[in-house]
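Undergrad: After the sequence you'll find the predicted model.
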Amino acid sequence: MIDLTTIADFSRANCLGICAFLVPFNLLATVQTLIFIGLNRPQSQIFLISGFASLYSGLMVLHVFTWFMIGVVMIPTYVLLLLGTTCLGINIWAVLSPQSLRHILEKIVFWVQKIIGRVQNVAFN
């Protein structure tokens, strides 16, 4: 039988190593999901990368909950919880409705290109 107390103690005792692994992998995997959506990759590839990214996000949220269980309520716990839930939400969105996410990404890219064009016009005039 799995002892959740032991797992939670392990999570808290190795917090620095767990966060040093989960934060960059979570961000990279979620960005890769967004890139796959933007490049219109096949749904099977989006499912695969979203699955890994959701795994990292879910583990981060569970890790933060181990701190909440013992009453540690600090800014880093909220930041990590926000990061984990945001990435988890993006990955779920990528699986459930990739077309709407692609539409949003296209609007963001268009908006950024428009801003860069304005900055270049001002810089070279």
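TA: Perfect, thanks for sending it. Residues are numbered from 1 along each chain as shown.
Undergrad: all contacts plus neighbour counts: C-alpha atoms, from now on.
TA: Will do.
Undergrad: So what's the gap between the helix or strand where residue 119 lies and the chain middle?
TA: Element membership for residue 119 (DSSP states H and E) is helix 98-124. Centroid separation between helix 98-124 and its chain, computed with Cα atoms, centre = their mean, to the nearest Å, is 22 Å.
Undergrad: Check which helices and strands it is in contact with.
TA: helix 15-38 (3 or more Cα pairs under 8 Å, 6 or more residues apart in numbering; DSSP states H and E).
Undergrad: I would like the residues contacting the helix it packs on, please.
TA: 11, 45-46, 49-50, 52-53, 56-57, 59-60, 84, 87, 90-91, 94, 98, 101-102, 105-106 (Cα atoms under 8 Å, 6 or more residues apart in numbering).
Undergrad: Which among these count as buried?
TA: Using 16 or more other Cα atoms under 10 Å as the burial test, the contacts of helix 15-38 include 11, 46, 49-50, 52-53, 56-57, 59-60, 84, 87, 90-91, 94, 98, 101-102, 105 as buried.
Undergrad: Which ones among the contacts of helix 15-38 map onto helices?
TA: Among the contacts of helix 15-38, the ones falling in helices (DSSP state H) are 11, 45-46, 49-50, 52-53, 56-57, 59-60, 84, 87, 90-91, 94, 98, 101-102, 105-106.
Undergrad: Put this next to the previous one:
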Amino acid sequence: MVESLFEFSRTHCIAICAFLVPANLLATLQAMIFTGIGRPIFQVGIMSAAALGYATLMLIHVISWWAIGVVMLPTYILPALAGVCLAINLICLLISATHFRPEIPWIDRRESFAVAWFLRQIGMV
């Protein structure tokens, strides 16, 4: 069973990486934005959990390559990316859990009224 999953992972490597890398980066970015604008920890946690899932799948994908002895630059870059994204998401969760709300000065300035209005309309502020 595991061997067939690993074979699937190696066969569809480009497609898997083309999905997991942007998904992990976008989920991490969204967790950072949610933390920065002061969304509840529940919402930050959902995005961090999504990034955790993407990072875990990415690590399993790389392990499938290591299992057959393939050691190349991407097999080091992808776990490093997963680790950085996991660290950022943990920091976001810690900031949200301690109710620390960093100031976002551009929201209160007059010239950014349109940005603040848009963020209020979509429910992010």
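TA: Yes, it's here. The shown structure was predicted, so the numbers you read here are calculated from the model rather than taken from an experiment.
Undergrad: Can you calculate the TM-score here?
TA: The TM-score (TM-score structural alignment, normalised by the length of structure 1) is 0.74; 105 aligned residues with a Cα RMSD of 2.5 Å.
Undergrad: Residue 49 of structure 2 matches what in structure 1?
TA: Applying TM-score structural alignment, one finds that residue 49 of structure 2 aligns to residue 51 in structure 1.
Undergrad: same question, residue 73 of structure 2
TA: Aligned partner of residue 73 of structure 2 by TM-score structural alignment: residue 75.
Undergrad: burial count for its match?
TA: 9 (other Cα atoms under 10 Å).
Undergrad: and what of residue 51 of structure 1?
TA: Neighbours of residue 51 of structure 1 (other Cα under 10 Å): 19.
Undergrad: Setting aside sequence neighbours, what's the nearest residue to it?
TA: residue 91 (7.8 Å; Cα to Cα, 6 or more residues apart in numbering).
Undergrad: I'd assumed residue 55 was in contact with the one you found.
TA: No. Look at residue 91 of structure 1 against residue 55 with Cα atoms under 8 Å: they stay out of range, at 10.0 Å.
Undergrad: how much space between the most centrally placed residue in structure 2 and residue 120 of structure 2?
TA: Nearest to the mean C-alpha position of structure 2, by Cα atoms, centre = their mean, lies residue 28 at 2.6 Å. Applying Cα to Cα, to the nearest Å, the value for residue 28 of structure 2 to residue 120 of structure 2 is 22 Å.
Undergrad: mind checking how far residue 26 of structure 2 is from residue 53 of structure 2?
TA: Counting by Cα to Cα - residue 26 of structure 2 and residue 53 of structure 2 are separated by 13 Å.
Undergrad: do you know how far the equivalent of residue 17 of structure 2 over in structure 1 is from residue 81 of structure 1?
TA: Matched to structure 1 by TM-score structural alignment, residue 17 of structure 2 sits across from residue 19. From residue 19 of structure 1 across to residue 81 of structure 1, the span is 12 Å (Cα to Cα).
Undergrad: Wait, residue 80 of structure 1 touches residue 60, no?
TA: Yes. With contacts counted by Cα under 8 Å, residue 80 of structure 1 reaches residue 60, the gap being 7.2 Å.
Undergrad: ok, how many other residues are close to the aligned partner of residue 8 of structure 2 in structure 1?
TA: Structural alignment (TM-score structural alignment) places residue 8 of structure 2 against residue 10 in structure 1. When neighbours are defined as other Cα under 10 Å, residue 10 of structure 1 has 14 of them.
Undergrad: Brilliant, that's me finished.
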